[in-house]
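[1] Any chance you could fold what I've pasted below:
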Amino acid sequence: MLKPRVKAGDAVGAAGRRPAAVDWALVSLALAMLLSSLGTSIASVGLPTLAQAYQASFQAVQWVVLAYLIAITTLIVSVGWLGDVIGRRRLLLVGIGLFTTASALCGAAPTLGALIAARVAQGLGAAIMMALALALVGEAVAKERRGSAMGLLGSMSAIGTALGPSLGGLLIAELGWRAIFWFNLPLGVLAGLLAYRYLPGDGLAPRANLRDFDFGGMSLLAVTLAAYALAMTAGQGGPGWRNGGLLLLALVAGGFFVWLETRVASPLIRLGMFRDPVLSAGLTTSALVATVIMATLVVGPFYLARTLGLDAMLVGLLMSAGPAAAALGGVPAGRLVDRLGAPPLTLVGLAGMAAGSSMLWLLPPALGAVAYVVPLVIITTSYALFQTANNTAVAADARPDQRGVISGMLSLSRNLGLITGASLMGAVFAYGARATDVTLASAVSVAAGMQMTFAVAMGLICLAIAIAWAGRRRLLPAPADVAEAASSMPGGGAESGYQNSA
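    This is a model prediction of the structure:
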């Protein structure tokens, strides 16, 4: 039987552990991120096959993807809090086990209802893995390597997104649709074994009593997020009474959630933490940037196919260039963050995304596919840099007992951005194309819709730059404060200097 290399209760920090143990711990976290991102993209390619296998409509089999995404979005903050309470390593092992078991149940599902129920369980496991993988970087990896570690996790997430459609198509063609879920089993077992053996222990005693868990807050937050996610996805995000009712429910439940969190002894989210400018700016910019990234996924296939006239195989190949660039750029981005610091590189990443978006806004269709792919690669590579720097900056300031919650909120902000982007950017695209059904729009109309979409995207990135800059400025000491601090030190201000925490 495998025994944990670092036992629970050992007072061994990341810096004091052997390099091999740290590397294997990081591999386990990377596998957790890969599996959770693969769970979304690999299933989407199988929807036509599932509709045929279960004799169901496309609207019905869509819930195979939506159930997974909504489960993650709804529960990710709650599982982050739970990890802070009962131990992150402990809960991560439960999450890996749940995801792996649910994958087996998905592959064996006799009915579509059973498959959707298993996907909800799989989404819960994925929420645990996504929330706690980022949080555990602070415990498993020394501080000077955290940027590289964050970059690796970002790369694995991008690889899972990029690899899913092609891998899913291959597995379905060779082994049938059930193989897209059974493929997770050996990777899940390996991730669990490595996490059990190499991740540092949580300690013998939980840090809080489970009876203090904010079940009321968890329930209200779950209703808020589920209602919002459903409002953005019902009817492809188009306006209607159902969407409006769900948004109203999300608003009311969110208001009650905020009211409750100010009154309970142990709140799920301490609202006072949002006074931290790094956290507030990091979460807001993460959501805005994810909204723009979703635009590339929503608009790109229509532009390449309808305006440029490319076949499906070439469209898929060109669309994979974006996630591939993000995957390749993740680790180098992490090294840059370790060397130069997170705040300036957050702004550099956002500036690169703005440049790529402006190129697509002004792109004339006559320039062909290369002129689309180059800005796409600029956007996704800059996104890898932004995400690594932003996650590192937020995690660096997190209190040890709040890393799970904050990591969950980072993942939540990204998911909310993706869900919003699918609806908002899709609506902007349709409006710009002057068509209720974009699949029937002319090549010129699709090009106009694409340009309008990325004009809006550039505006969102400029807003993100302003928020990130304002958050950084709030951390800078005022000149008077610096002078007063310097004059109070031995030897006066000329020799003392100061360090900027930003």
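
[2] all contacts plus neighbour counts: C-alpha atoms, from now on.
    Fine.

[3] in what helix or strand does Met409 lie?
    Following DSSP states H and E, one finds Met409 within helix 403-433.

[4] Over to Thr161?
    helix 146-175.

[5] Name the residues of that helix that are buried.
    Buried positions in helix 146-175, judged by neighbour count with 16 or more other C-alpha atoms under 10 Å: 146-165, 167-169, 171-172.

[6] Show me what the helix or strand just after the helix holding Met409 is packed against.
    Next in sequence after helix 403-433, counting helices and strands by DSSP H and E, comes helix 443-475. Judged by 3 or more C-alpha pairs under 8 Å, 6 or more residues apart in numbering; DSSP states H and E, helix 443-475 is in contact with helix 277-302, helix 342-361, helix 403-433.

[7] could you measure Glu139 against Ala25, distance?
    Going from Glu139 to Ala25 by C-alpha to C-alpha, to the nearest Å gives 10 Å.

[8] Would you mind giving the helices and strands packed on helix 443-475 as a markdown table with mean neighbour count and distance to Leu50 added?
    Shown next, in a markdown table, are those (neighbours: other C-alpha atoms under 10 Å; distance: least, C-alpha to C-alpha, whole Å):
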| stretch | mean neighbour count | distance to Leu50 |
| --- | --- | --- |
| helix 277-302 | 22 | 22 |
| helix 342-361 | 23 | 35 |
| helix 403-433 | 24 | 22 |
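
[9] Could you also give me the structure for this next sequence, so I can compare it with the first?
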Amino acid sequence: MVRDTCSNTSRSGSRILNVISVTTLASFLTGLNARLAVVGLPVIASALNANVDTMLWIIQGYMFGSTIIQLIIGRLSDLYGRVRLFNLGFLIFICAAIIAGFAPNPYILIIARIIQGVGGALLMTLSVTILTDNVPRNSLATWLGINQVAWRVGAVAGLSLSGIIIDFMGWRWIYLIYVPIGFIFYLWGMHTLRESYKPEEKPKIDIGGFTLFTAFLTSILLSLTMFTFGSRYIQIASILLVTSLILLAIFVLWEIRILQPALDLRLFKIWQFTGGITAQLLYSIGFGAFSTLLVLYLEIVRGFSATSSGLLIVPFEASYLVFGVLGGRLSDKYGYIPITVIGLISSATAFLGLSTINPSSNINMIILYEVIFGFGTGLFLSPNTSSIMTSVPAGKRGVASSLRSISANIGMLLSLNVAILSMVQYIPYDVASKLISSKGVEDLDGYTLTDLSNAITRSFAIQALAMLTAIPFSLSRAIKKGKAEIE
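    Just a heads-up that it's a prediction; the model follows:
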């Protein structure tokens, strides 16, 4: 009897380790993707003759594809299996990387990035869901922290390798490198993962909700893109903005009324969930444009090479590697609220520091701000994710994970657009395009590198404000919880 118990325990431990290994590799792959592409932006822009709006869409195309598919990932995983869909994510990611690597123009690259975003969303969202299904609750935050640290390890590798890949292999290998790596990870996932969750009934796909949400997100992103063009397009941009809000309202009404909605909006009645989702959204508005802005500052304003710029962003990622695991452990021990609030305050402080830099700022100060930001990110992300996932019933975790990812992606999309909008308030659109593509930097129509630096750093100030506004939502979960217990 004792022998059987030990054997079962051993098999259970082995199964959990297999799950952790595959989800960790998936996080590593998506982290690698996030940083390889960002550091190479100026080179890609120059090679493909891209202007500021097409470059914006190369960045946000990935998040756009990721966000729209999030809406139905939960339902799709219940229909076809979480593990099967997770492994499909590897194949989609690899195929899109091949298209991106051979893209003849920025528009094909944007399409490839949208497809790649779909694959990346399957990997990231379902890795969290699969972990939550298989890992004991009392250690979930720790393992989620390690999962997110794996993303950062991939990001560090991306930052370290990006310049080398660009200099010796060309920018196309920023995408083609995923093909052999992704295929190896896919084979490991097929070999090790097994389904552990079976829904009681097969749900229906909410095609109407998916269509409305996709139309809403497309409208608002096109609107924000056109606002960057200036007064010539302000009318059509305004029409698109109003249209997006109408579509959002229709989407909410649709989701409330149908029997099997893409998003179960009843989850928002759970304040621990709602507060965490809102805090995630606001944090992402602050976080989303960080790497892009810092790369532009380092490569354009300061004149560093792609290799040097990548290495100079490593301190942030390294800091997160340390404090990402620590944040999960502290949350398991002391609760998520104090840890997430400390993380938000630290992150906002770092961004306020970055909002003061100029073309002659000491690089060591910038590195210090990065380390503080990594500390704050580590303390906020994994505890907040854990609080969101454990606040809902097991059968709703797929939907909860999708909502969490949607809030993060929408926040990052808004962050990129707000950053560009902020920049073009201080420098003309044409100058911004020259800035992004590294063309004509010596001829900026009377504008200097100081003006460009100011445009970038003002965006950091806006991001700091977004992070500060997330604090009340994290704190209020303690108040709401207390009232619920009394009642």
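
[10] related to what we said a few turns ago, can you tell me the mean distance of the helix holding Thr161 of the first structure from the second structure after alignment?
    On superposition with the second structure, the mean distance recorded for helix 146-175 of the first structure (mean C-alpha distance after the TM-score superposition for the first structure) is 2.6 Å.

[11] which helices and strands does that helix pack with?
    So helix 146-175 of the first structure, by 3+ C-alpha pairs under 8 Å, 6+ apart, packs with helix 19-44, helix 112-140, helix 179-182, helix 321-340, helix 370-396.

[12] which one of those helices is the most hemmed in?
    helix 112-140 (a mean of 26; mean count of other C-alpha atoms under 10 Å).

[13] By how much does that one deviate from the second structure on average?
    Helix 112-140 of the first structure versus its aligned partner: 2.4 Å mean (mean C-alpha distance after the TM-score superposition for the first structure).

[14] list the helices and strands that helix packs on?
    So helix 112-140 of the first structure, by 3+ C-alpha pairs under 8 Å, 6+ apart, packs with helix 19-44, helix 63-86, helix 88-108, helix 146-175, helix 403-433.

[15] What residues sit buried inside the helix or strand hosting Gly245 of the first structure?
    Taking DSSP H and E as the definition, Gly245 of the first structure sits inside helix 241-261. For helix 241-261 of the first structure, burial by neighbour count (16+ other C-alpha under 10 Å) applies to 243, 246-251, 253-254, 256-258, 260-261.

[16] In the second structure, what sits opposite Thr262 of the first structure in the alignment?
    Counting by TM-score structural alignment, Thr262 of the first structure corresponds to Ile256 in the second structure.

[17] on that earlier part again, quick one: closest of the helices and strands packed on helix 146-175 of the first structure to Ala60 of the first structure.
    helix 112-140 (8.5 Å; C-alpha to C-alpha).

[18] could you give the angle of that closest one to helix 403-433?
    Angle, helix 112-140 of the first structure to helix 403-433, by axes from the mean of the first three to the mean of the last three C-alpha atoms, to 10 degrees: 120 degrees.

[19] surely Gly164 of the first structure meets Gly46?
    No - Gly164 of the first structure is beyond contact range of Gly46, at 10.3 Å (criterion: C-alpha atoms under 8 Å).

[20] Please tabulate the helices and strands packed on helix 112-140 of the first structure in JSON lines, including the columns distance to Ala287 of the first structure.
    Below are these laid out as JSON lines (distance: least, C-alpha to C-alpha, whole Å):
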{"stretch": "helix 19-44", "distance to Ala287 of the first structure": "17"}
{"stretch": "helix 63-86", "distance to Ala287 of the first structure": "13"}
{"stretch": "helix 88-108", "distance to Ala287 of the first structure": "25"}
{"stretch": "helix 146-175", "distance to Ala287 of the first structure": "16"}
{"stretch": "helix 403-433", "distance to Ala287 of the first structure": "4"}
